[in-house]
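Enquirer: Got a sequence here, can you model it:
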Amino acid sequence: MMPMTGWAHSMSHSLNGPTPQAILRQPQIPSNYKSMPPSLLALSITLLLLALGGEASFAAPALATGGEPSAAWDAIGNFNPVVPGYFADPTLKKFGDTYYLYTSTDGIGACEGWTQVWISKDMVNWVNYKLNWNPNDKNWAPDCMQKNGKYYLFYNFPCMTFAAEGDSPIGPWRPYGKTPLIPDKFVPPVITLDFQSFQDDDGATYGYFTTWAGNNDAGTGWVKFNDDMKTFESKGRIPYHELQGIMEGPFMLKRKGKYYMMYSNASCHDETYNVRYSINTTGPTADTGWIYGQNNPILSSDVPRKIHGTGHHSVLQEKDNYFMIYHRHDIWVSAGGLTRQTCIDRMHFNADDQIEKVIPTHQGIGYFGANQNKFPNLARGAAVVASSNEGTYLPRYASDDNNATLWRAVAGKMNEWIEIDMGSVQKVRSTHLQFEYPEHVYQYLLEYSTNKTDWKVFADKRSNQKAGCPMVDDKDVAARYFRVTITNMEPIKNVGRRAGIWNFKAFSGIDPNYDALIRKYVNADLNPPLPPLLVEAGAGYGGAVSPSGMKDAWPKSDHVFTITANPGFTIEDVIVDGKSVGAVGSYSFAKIDASHQIFARFKSQNKETGSVPRTGDLLFSCLAEDLPEGDKIASWPTQFPKGGSLAPMSNPTVTRIDGRKFACINAPEGSGFRFGSACTADIACDGFTMVAAVRHRRHSARDAWDSLVDIFYDRLQLGVYNWNGAVYVRCNGRALTSNFALADGQIAVLSLVVKPDGTWKAFADNREIMASDSADQMTKLVPGVVGGHGRCINLGRNEPDAWSTFNGEIGDVFLYKTALSDAEHKQLVNFVAAKLVGRVKPNAAK
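Expert: Below is the predicted model of the structure:
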């Protein structure tokens, strides 16, 4: 159990009714903008008073001395983020007595998840519901409004706005059609994105939209709707010079006769993202007279407190109380800023009607009204162990009742488990599971025990076909321990399978209020259905198993695998479910009733062990055996230069393939490494040589490139396209793709030799796979030639485009500032290859 910080574990916020005692315990525009990812106090210490009835009342979060909110990011029971999962660009609306949170579904490529809405009566106990309308593969920055008895839902696809109408806040939605409501540049030169509606006191309805608002003094576009909500009475724009610093995410608010245009500034991918505002007293579409607000920016990152990338907000008004709903990056700041989470904090106005700075907190606001689940979480703060964990996604995070933290197993594995110890035997009537991707289907087995020896089934969901959050299982038992095993899940686009749990909760009873909400919003079964079994195939260096990777399988199905050695290799052994079946060339599973694994090892016929030539000409080299023993990588030491290191970007981890270390690079995480700092001077060279041991893993994102080794963005780059395994080279801005492709899961030694005259050859396992006779000389590498960036030397991704990241594992890497001779190149590749098959022991290059 983690230590509780300050009052963080005991704080609760109530609007109406008593809080349960148990809870108290407890900018030039780039040409490809349409394909870019979405948009970048001293207060006294106060304990919250519990409202014991009457009108809703709101208390400010407790603040520590120095003005910092008291709750640490990993404190048990924090209310920020508001919901578990990756959800960005939030719009929060209250219709009747119910709150509806509409967001972009993040953490899946460039916000490419299915449309959904979160529903709650108290802003703490939520239900996730998938919508029937998913107009595009990217549905960004939704907004919903009510008018004339109907509801209108808006989604943005870069760069246009689509609309639908419905009879309830969740639909079913009837789209206007396949054409956008607002096409791009509908109001020139404004780019159409981030639409938000606004209804004035006279009933007039407007919509605002923009991104990259500083280009051509664009500012924000606006439309005034006709009563049909499908056509417009007028349109126009508020220019950029009137709205100082506007980038995207416009939001109009009216208070005391004044119009507040609020908006996001800077880059949504990093800590510079912030919220600002300007005021006008004339009207919501005035093109002059906007006064830049005081206290700007009113919402900003607080990096030391792990609050990063705050922006793209909306505002909820409850009588005279205002709350800012915004997103910020997850605690790990993973995937290049594309795993964002939704938070809410109080927003105040001063006596001059200026907006005060909003303090972003981990503690959040908490309950709006009476708690809809009166039973305390018995698993809150319980001890947790797990089958594995990736990096710092620790097991204990699954029991901390905190939506900022989660347990995650080693990447790609299924049949991973967590075990929760509540400390004593207790009556349990219901459990709630909140999986990492709430809008995806998870299949799992939930067991319970009083003694950790005799396990019984609480719920068998190994054939589950419904997504949901929470996933609720009911049974009346006495238990101390629970074990959750994730047996399969609906693959996540651009990510694959990843076992993870935000929160496990156990309750002694079922509150009819929350239970009614959960039962009302039940998702339909997945179509087509998800098979309950898995068959996983992999191979060591020197060959392949086909088909490879992890595949869904139905009971009683048959599966045949072919094992093939590369030229110069022979099959050494095939391992099935942990047992050797010999050096066979094929293997079959017949009428399976369980999941299975098959793995092949190969033996090299090449007896040469090679060596590392000309170490004085190395730019740098790093060896896999120097990776740390744990999962997390604080740095990767270089062999040359001595004492140097590669710094991790995002969250690369250490994995082992057939017992050998590799650095695991996940494209969705935007992970990788940087060598040294940003360069401002040219790198003199006499040609160049790159050699790297890699294992490629497929994922479906189709980016412009997926970098393995990258120098100055596109000055010199060796990479593998993630979606098809094709090897490519970029040299001085020119790109060439080979006809050779790595199989999914294949290990290879890739290399590139560039001569001083600019001609080059690329190799896989010492076999030439492509060449160029370009005459563009390679006597120096010039930084910053592409848009002013491109000043870094990276491994696993390019710079600054984190969404163009290699997906797989990287072993030994050597970069030379010279063109190795054919003999030297072969010698080095032999050395790296010999280590992969165990002929050369680790540390031989030291």
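Enquirer: switch to C-alpha atoms for all contacts and neighbour counts from now on
Expert: OK.
Enquirer: Determine the number of other residues adjacent to Phe232.
Expert: The number of residues packed near Phe232 is 15, by other C-alpha atoms under 10 Å.
Enquirer: Can you tell me the closest non-neighbouring residue to it?
Expert: Phe225 (4.3 Å; C-alpha to C-alpha, 6 or more residues apart in numbering).
Enquirer: what sits against that neighbour?
Expert: Ala204, Thr205, Tyr206, Gly207, Thr231, Phe232, Glu233, Ser234 (C-alpha atoms under 8 Å, 6 or more residues apart in numbering).
Enquirer: Could you also give me the structure for this next sequence, so I can compare it with the first?
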Amino acid sequence: MRRTSIAALVAAAFLAPSLLLPAAQAAPTTVALGRASLESVNYAGRFVRHQDYLGRMDPVTSSSDSRLRSDATFTVVPGLASSSCYSFQAVNGMFLRHRDYRVRLETNDGSATFRADATFCAETGSVSGSTTFASYNFPARKLRHKNNELWIDPAEDTALFQADSSFYLRAPWVAKSTANPVVPGLFADPHLTHAGGRYYLYPTTDGYAGWSGTAYTAWSSADLKSWTFHGNILDLGPGVSWADNSAWAPAVVAKNGRYYLYFSGGAASGDTAKQIGVAVSDSPAGPFTDALGRPLVAAGAYTGQAIDPMVFTDTDGTSYLYWGQGALRVVPLNADMTSFDAARVRAITPSGYNEAPFMFRRNGTYYLMWSENDTRSEDYRVAYATSSSPMGPFTNRGVILSKNLGLGIKGPGHHSVVRSPTSDTWYIAYHRFAVPAGNGTNREVAIDRLTFSSDGAIAVVVPTP
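Expert: Okay, the predicted model is just below:
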């Protein structure tokens, strides 16, 4: 691991710490998502770490004990308060946040205060290749080390402060050793599909108290391993007139040369009932625009909660909309993909169904899948049924994905399924409690193989770490 000393570049700052530099606004920049360690610019070999839940700077080397190297390793994830900024998640699942301007490590409680305190916006650092991080909710303050402690302090135009607040993002002291989660950060309800030679992943942004997130994001990959983050593709607040809260469970389908995003949304105040909308884009990476200016499925129009839309297109070109919590419904969509005949809506709720329907077809058999129990429960799980028609009737086939406490995996569910475009290879994407410190609002996305027996039955999925 390369450790570059830059003492010569900042020597003047230490000889004359009050030396004023020309006042300048630091330029925004981007940093790579994923595991990293943060090295001090002006104290080569010292790294951001947590000790007794407080952030500080300490020397770390390859011979340091495993606990110290782990404490100096973080996953850079999209910011909890803004996907255009960043948050730092420790190996133990907790996040760096500031409280009373002191930086410490705490468990995400999903509150707006915590998410803002744990979000930092990247700017160009004082030395080439370095980065400084401004507080999201106190933008005039920057993350800096002072007497080997981490604080957010008001920015100063001194060489010393700018060096203290600049960091190199280095290779992590503890590398990620598991295939899952596939994307860094807190996400749930993943919809995985294939378009234009790439896989696209559309999840719910997680980590909000009451699941009150407002924006949808997109990720893409050529191999289901290395992922590109495309940022927000639809923000309910400015982008949807009838919803500004509870951006849940997106699903995207290609049709008519365009891409249609089906989503759940509610209002942050007043009537909290959820409704289903549809947005459209010319690109699978967005941005998407609300297609109707009103819900596609209004709250109260049918029993059950109007959430978790999913669209399946059959081989004859007919597209079907499935949705609902507590009760499952299906209806053929009209050719415009933004309307349907209400007289054709059919209730098809299977035994054990709670939410998150998904439909696919293989070898002439239609597979209806869903999640059982509550997403806050470690017993959240996936079951399925089969039919010779996308609208049923269906024969229940049982549970194929559930918890594995031996691996620390709890609550695996709300899934989607995709087939490789070049073979009969299938994958299942789902969320689970984040390992090791997750819960029903701190979840992460996993992908595993989906396999079939000779008679077409889905084999039980063994969730992988």
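Enquirer: What does the superposition give as a TM-score?
Expert: Remark: TM-score between the superposed chains equals 0.57 [TM-score structural alignment, normalised by the length of the second structure]; 277 aligned residues with a C-alpha RMSD of 1.9 Å.
Enquirer: before we move on, the earlier item: possible to save the contacts of Phe225 of the first structure as CSV with distance to Phe162 of the first structure?
Expert: Below are the contacts of Phe225 of the first structure laid out as CSV (distance: C-alpha to C-alpha, whole Å):
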residue, distance to Phe162 of the first structure
Ala204, 20
Thr205, 17
Tyr206, 15
Gly207, 12
Thr231, 13
Phe232, 14
Glu233, 18
Ser234, 18
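Enquirer: returning to that earlier point: please say which position in the second structure the residue nearest to Phe232 of the first structure maps to.
Expert: The alignment partner of Phe225 of the first structure in the second structure, by TM-score structural alignment, is Leu333.
Enquirer: Ile279 of the first structure -> the second structure?
Expert: Checking TM-score structural alignment: Ile279 of the first structure goes with Thr386.
Enquirer: With Phe79 of the first structure instead?
Expert: Counting by TM-score structural alignment, the partner of Phe79 of the first structure is Ala179.
Enquirer: Greatest separation within the contacts of Phe225 of the first structure: which pair is it?
Expert: Ala204 and Thr231 (13.2 Å; C-alpha to C-alpha).
Enquirer: does the match of Phe79 of the first structure really touch Arg449, like I thought?
Expert: No - the pair Ala179 of the second structure / Arg449 is not scored as a contact, 11.9 Å apart, by C-alpha atoms under 8 Å.
Enquirer: what range in the first structure does the longest strand along the second structure sit on?
Expert: Across the second structure, the longest stretch assigned as strand under DSSP state E is strand 245-255. The aligned range for strand 245-255 of the second structure in the first structure is 137-147, by TM-score structural alignment.
Enquirer: in the matching stretch, what counts as buried?
Expert: Lys138, Asn139, Trp140, Ala141, Pro142, Asp143, Cys144, Met145, Gln146 (16 or more other C-alpha atoms under 10 Å).
Enquirer: which ones are touching the counterpart of Gly286 of the second structure in the first structure?
Expert: Applying TM-score structural alignment, one finds that Gly286 of the second structure aligns to Gly171 in the first structure. Contacts for Gly171 of the first structure were tallied using C-alpha under 8 Å, 6+ apart; they are Leu131, Asn132, Tyr151, Glu165.
Enquirer: right, and out of the residues you listed, which lies closest to Gln244 of the first structure?
Expert: Using C-alpha to C-alpha, those come closest to Gln244 of the first structure at Tyr151, 32.9 Å.
Enquirer: Count the neighbours of the closest one for me.
Expert: Neighbour count for Tyr151 of the first structure, taken as other C-alpha under 10 Å: 18.
Enquirer: How about the contacts made by it?
Expert: For Tyr151 of the first structure, the contact set (C-alpha under 8 Å, 6+ apart) comprises Cys144, Met145, Glu165, Gly166, Asp167, Ser168, Pro169, Gly171.
Enquirer: picking up where we left off before, determine the number of other residues adjacent to the residue lying closest to the match of Phe79 of the first structure once chain neighbours are set aside.
Expert: Of all residues not flanking Ala179 of the second structure in the chain, Pro465 sits nearest, at 6.7 Å (C-alpha to C-alpha, 6+ apart). Pro465 of the second structure has 15 neighbours, counted by other C-alpha under 10 Å.
Enquirer: again with Asp515 of the first structure
Expert: 13.
Enquirer: Also Ser453 of the second structure?
Expert: Neighbour tally, Ser453 of the second structure, other C-alpha under 10 Å: 8.
Enquirer: Give the aligned equivalent of it in the first structure.
Expert: With TM-score structural alignment as the criterion, Ser453 of the second structure matches Asn350.
Enquirer: In this structure its match contacts Gly293, no?
Expert: No - assessed by C-alpha under 8 Å, Asn350 of the first structure is found out of contact with Gly293, at 11.8 Å.
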